[in-house]
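Participant: Take a look and give me a structure for this.
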Amino acid sequence: MSSLPKYQEIYRRFRQAIDQGQLRPGERVPSVRSLAQELKVARGTVETAYQLLVSEGFFLARGQAGTVVAEALPQRSIKSLPVEPEPVAPASAPRLLQLGLPALDSFPRKLWARLVTRQVRRVDVNSLAMGDVRGARSLRVAIAQYLALYRGVECSPEQVFVCAGYSACLALVCDALQMAGQPCWFEDPGYLHARQLLLHLGVQLVPVPVDHDGLDVEEGVRRAPGARLAIVTPAHQSPLGVALGTARRHRLLDWAQAHGGWVVEDDYDSEFRYKGQPLAALKSQDTADRVIYSGSFSKMLFPGLRLGYLVVPRALLPAFEASAGVLQNRSAELLQATTADFLDQGHFTRHLKKMRQLYTARRGFLVEALASHCGALLQVDEQSGGINLLARLRVDVCDQAVAAAAARAGLGIQAVSGWSIEPGGQQGLLMGFTNLATRQQAVQAALVLREVIDGAL
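Facilitator: Sure, this is the predicted structure:
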């Protein structure tokens, strides 16, 4: 603390706040009584500091209306105390070709803000409480209705658990099924962040190869027939983009029923399919109720929403309710209620339709740019859906070396081999296209990537 008298400390704090722009002209300052209580000093101490600031023209006393910063401030300042420079925050704008992001520039922000405002105006005592551990009922009802209509998943709102993103969904699954130390089939290559989280939670991952027909179920049975859990992305495998074939879907469900295993279906971006209709959810074929369906609004709407959900088999409801009560992996009630309105009023399905059209165009921008400027270096895999592209290297260079150099050049691409568990995994470059607003941006990204690959040879 300073050796100055208390009233001078208060005086200096206000002067520095005014000089540094933290207090602006016309802004109201705390009352003498409230500030004295806050600082635990006598009212007379604060009154003396305020009187000094009024006399010098920095404050304007308005009687019962309170005290405010004067509109016309004197042109003089006091010697500032040393102030540590604030660290520069990292840029929030997506990098070129960054993975896993929806088109942030095309999200209906004004509509969303209007829906949020309406929810704020509806706030009552009940809405301020913690709420149901499964999530806001209005959102769980909206999710159940959407899934029945668009994904063929029949469930009741009581089976829906809303969590703070996909990571929280996985954490809830692992806790409810007591997965620490238990074997779990995991696609190889597979979703990197999920793998990192599962290992952190102590799950024993069993890598199961993925080929052109998706997860090799027979190989999973050979490696760990008694696995307690299998985590799959059947509609659009992450990261290879292939779909789980019909025969393998049936074999996976048969395995789960015969061995008492459970299957987590991560249906993360199935709505974004550009050829034909979206594939049926694995859960819609689950007659034995062994599939835990997982969905997320983060890739449909915006990642800052941090809103995911599970559809839990009825036999597991008591265990999931108990774990949800312990983990408390909730999303904010305000965001849940707003998302429920977004679904109920038809905005969600309209937004998805608009994004399919937009992503078709933006995907085309990138495919054309890569063919024109990187055709000798890369071959783009044929994919019928998703929000990422996979490009295979035509030249003898390590994909991780390319990805590291690309990151230094400002690109957000990732190496496929980094998503593999077993050594000697597939090589390739993963890149997003959703935030390429123009053909010129795609060309710019392709030119940078070409220079990066040439430099790595």
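Participant: switch to C-alpha atoms for all contacts and neighbour counts from now on
Facilitator: OK.
Participant: who does the host helix or strand of residue 187 touch, helix- and strand-wise?
Facilitator: When elements are defined using DSSP states H and E, residue 187 is found to belong to strand 183-188. In this structure, strand 183-188 packs against strand 204-211, strand 229-232, with contacts taken as 3 or more C-alpha pairs under 8 Å, 6 or more residues apart in numbering; DSSP states H and E.
Participant: Give me whichever of the ones you listed is most buried.
Facilitator: strand 229-232 (a mean of 24; mean count of other C-alpha atoms under 10 Å).
Participant: how close does residue 179 sit to residue 205?
Facilitator: Plainly put, residue 179 is 10 Å away from residue 205 if you go by C-alpha to C-alpha, to the nearest Å.
Participant: Out of the helices and strands packed on strand 183-188, which gets nearest to residue 336?
Facilitator: Ranking the helices and strands packed on strand 183-188 by proximity to residue 336 (C-alpha to C-alpha) places strand 229-232 first, at 25.9 Å.
Participant: Show me what the closest one is packed up against.
Facilitator: Contact analysis of strand 229-232 by 3+ C-alpha pairs under 8 Å, 6+ apart lists strand 183-188, strand 262-266 as its packing neighbours.
Participant: And whichever helix or strand comes after it, what's buried?
Facilitator: Beyond strand 229-232 in the direction of the C-terminus, DSSP H and E gives the next helix or strand as helix 246-259. Applying a neighbour-count criterion of 16 or more other C-alpha atoms under 10 Å, the buried positions in helix 246-259 are 248, 249, 251, 252, 253, 254, 255, 256, 257.
Participant: now the other sequence, so there's something to compare against:
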Amino acid sequence: MLDALALNLERRPDAPLYRQIYHGLAAEITGGAIKPGQRLPSTRDLAQALGVSRNTIMLAFEQLAAEGYLEGLSGSGTYVSRQPPAEIVEPSPPRINPAIRAAGSLDRSAEFGAGLAAEIGVSLAHAPETLRHMRRPVPFRSNFPALDAFPVQLWAKLAADLYRKLDASTANHLMGEGDPQGYLPLRAAIAEHVFLGRGIDCTAENVIIFAGAQQAVDLACRLLLMPGDKVVCEDPGYDGIYASAIATGGVPVPVPVDVDGLDIDAALARAPDARMTYVSPSKQFPLGMALSLERRHRLVEWAVRSDGWIIEDDYDSEFRYAGRPLPSLYGMDRAGRVIYLGTFSKTLFPALRLGFAIVPATLVEAFVSARTVVGRYSPILEQVLVARFMKEGHFASHVRKMRKLYAQRQDYLLEAVASRLGAYMTARPTDTGMEIVAELAPGMSALALAKAAAREGLEIMPLSLLSRSPEVNVDDHITLGFSPFTARQIDDGVERLRGVLAGLTARE
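Facilitator: Sure thing, here's the model as predicted:
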């Protein structure tokens, strides 16, 4: 077996060894050279035979196991799965909106008529209020990182070093025009990050840098939707997908979520011919549950069967406090139907306005061409700084530090709510993310509470603002953010919120 696995490894920076081993073993399994049920050599023996570290072999094995190629038997070793995945399905050529494909233009009036163009313009002008106003990290703002714990001095040192070492040649590169796809070292660092953290096997060629994840959502809608195409959206869910779908002429179809995430049966019943599905599977926004493994498989199968697309928004996956995350949809997809989104606004700080999309090979050219029209490229210096921050290990260290800090702050908020606000609400912990969901006592209105709290300098998000269907009743649910707040700020916010709640109760 060791002779059979004598893979020819190339030691190149753009082809990590564990990824080469992963590809080599997957090819041997799908090609039939290694049979189902066959026992593989130990990671130690294989590492010695290939001249690599044991950790390199373990990374490749973990990815293969996550995708169903391998299975481990306790105390017995690692075996090829009895039913390993079939060969990768060759994706069909994507249908791209001809208004984009023809000339790289986003002016749709020539093709679809001035009336439709005017209608789309009106839709853009009526973007949701939740997207339009700038919000500050006052208690209990959701989805905001702990800027008080960000390594500002380290970031300033990296920036100072970058500027200090600028000469004529590097200045021409860093202060000139950028690559519409994004700074290559940053894209390579992102590919490495998602492989290790989310089991996504891609290269820098699949990564495209955007001015935040919302820009990637918007461009995906412009590229992949035609007027009248249906878009399955979580309800309650992210308002940005509704805004972009409508602005493109698409038809959002709200679908409820339950304890297992997006209700696939309801989605199939309401929009069997949907062109696109937007989903936040690692942590549903805003309710917080994860999409079950069974539903992940069904969703990917549906997209392949219907020639549809999935936008996988993995916005909070780095901050997981319990258990191992389920496989990403992109990692499960064998036919190139998933577009994966990530952002640095939550892991670093919002002012960066840097996000990224990982797209199938069939879509890269179309996305990069459209990116040249939509903003052309993201600021280069910020991309260089983030790339250095990641390459030198600071990003991974910062995420680990924040994960520990956020877990502590969540525990503190939960205890404060239970002990001082228990008569008004019940909060539940989250396994992932930066906010908790609380259910108000019977008869209390989340909207009324949010308005009263705003007058006291507090920010409460009523979930009804993120819901589109009358059947989805979240009028008594709110989110409470904890990530940017110290214990003192939480105490102060809880006391002020208790006063607001007491006043509302007295008036009723």
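Participant: that's a helix at residue 426 of structure 2, yeah?
Facilitator: No - read with DSSP: H, G, I helix; E, B strand; the rest coil, residue 426 of structure 2 is strand and lies in no helix.
Participant: Spatially central residue for structure 1, please.
Facilitator: Centroid check for structure 1 by C-alpha atoms, centre = their mean gives residue 303 as the closest residue, at 3.3 Å.
Participant: show me where the stretch 301-450 of structure 1 has helices.
Facilitator: Using DSSP state H, counting those that start in this stretch, the helices of the stretch 301-450 of structure 1 run over residues 317-327, 333-344, 347-374, 399-408, 439-456.
Participant: Then the stretch 51-200 of structure 1?
Facilitator: Counting by DSSP H, counting those that start in this stretch, one finds helices in the stretch 51-200 of structure 1 at the ranges 109-121, 137-146, 166-176, 192-200.
Participant: how about these in TSV, adding mean neighbour count and distance to residue 396 of structure 1?
Facilitator: TSV is the format used below for these (neighbours: other C-alpha atoms under 10 Å; distance: least, C-alpha to C-alpha, whole Å):
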stretch	mean neighbour count	distance to residue 396 of structure 1
helix 109-121	13	45
helix 137-146	20	47
helix 166-176	21	36
helix 192-200	15	24
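Participant: In TSV: those, plus distance to residue 184 of structure 1.
Facilitator: Conversion of these to TSV gives the following (distance: least, C-alpha to C-alpha, whole Å):
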stretch	distance to residue 184 of structure 1
helix 109-121	39
helix 137-146	27
helix 166-176	10
helix 192-200	9
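Participant: quick one, which of those is nearest to residue 263 of structure 1?
Facilitator: Going by C-alpha to C-alpha, the one of the helices of the stretch 51-200 of structure 1 nearest residue 263 of structure 1 is helix 166-176, 10.5 Å.
Participant: what's the mean deviation for that closest one versus structure 2?
Facilitator: After superposition onto structure 2, helix 166-176 of structure 1 sits on average 1.4 Å from its aligned residues (mean C-alpha distance after the TM-score superposition for structure 1).
Participant: In structure 2, which residues correspond to that helix?
Facilitator: Using TM-score structural alignment, helix 166-176 of structure 1 corresponds to residues 213-223 of structure 2.
Participant: And for that stretch, what's in contact with it?
Facilitator: Contacts with stretch 213-223 of structure 2, where a contact means C-alpha atoms under 8 Å, 6 or more residues apart in numbering, come from 96-97, 100, 106, 210, 240-241, 244-245, 248, 311, 341-343, 354-357, 366-367, 370-371, 374.
Participant: Can you give the distance of that stretch from its chain's centre?
Facilitator: Here the centre of stretch 213-223 of structure 2 is set off from its chain's centre by 13 Å, with C-alpha atoms, centre = their mean, to the nearest Å.
Participant: quick one on the thing from earlier: enumerate every residue touching the aligned partner of the residue nearest to the centre of structure 1 in structure 2.
Facilitator: Using TM-score structural alignment, the equivalent of residue 303 of structure 1 in structure 2 is residue 350. Taking C-alpha under 8 Å, 6+ apart as the criterion, residue 350 of structure 2 is in contact with 144, 344.
Participant: try 10 Å
Facilitator: By C-alpha atoms under 10 Å, 6 or more residues apart in numbering, residue 350 of structure 2 lies in contact with 144, 145, 147, 212, 343, 344.
Participant: mapped onto structure 1, which of those residues are still contacts?
Facilitator: Using both residues aligned by TM-score structural alignment, their matches' C-alpha atoms under 10 Å as the contact test, the members of the contacts of residue 350 of structure 2 still in contact in structure 1 are 144, 145, 147, 212, 343, 344.
Participant: returning to that earlier point: what's the angle between the strand holding residue 187 of structure 1 and strand 204-211?
Facilitator: Here strand 183-188 of structure 1 runs at 30 degrees with respect to strand 204-211, directions being taken by axes from the mean of the first three to the mean of the last three C-alpha atoms, to 10 degrees.
Participant: measure the counterpart of residue 130 of structure 1 in structure 2 to residue 17 of structure 2 for me?
Facilitator: With the correspondence set by TM-score structural alignment, residue 130 of structure 1 lines up against residue 177 in structure 2. The gap separating residue 177 of structure 2 from residue 17 of structure 2 is 33 Å, by C-alpha to C-alpha.
Participant: which one of the two has more residues nearby?
Facilitator: More crowded of residue 177 of structure 2 and residue 17, by other C-alpha atoms under 10 Å: residue 17, with 20 against 13.
Participant: I figured that one was touching residue 57, is that so?
Facilitator: Yes - in this structure, residue 17 of structure 2 sits in contact with residue 57. The criterion is C-alpha atoms under 10 Å, and the distance is 8.7 Å.
Participant: got the contact list for the match of residue 130 of structure 1?
Facilitator: Residue 177 of structure 2 is in contact with 376, 377, 378, 379, 380, counting by C-alpha under 10 Å, 6+ apart.
Participant: which ones are touching the third one?
Facilitator: The neighbourhood of residue 378 of structure 2, defined by C-alpha under 10 Å, 6+ apart, consists of 177-183, 209-212, 352-355, 371.
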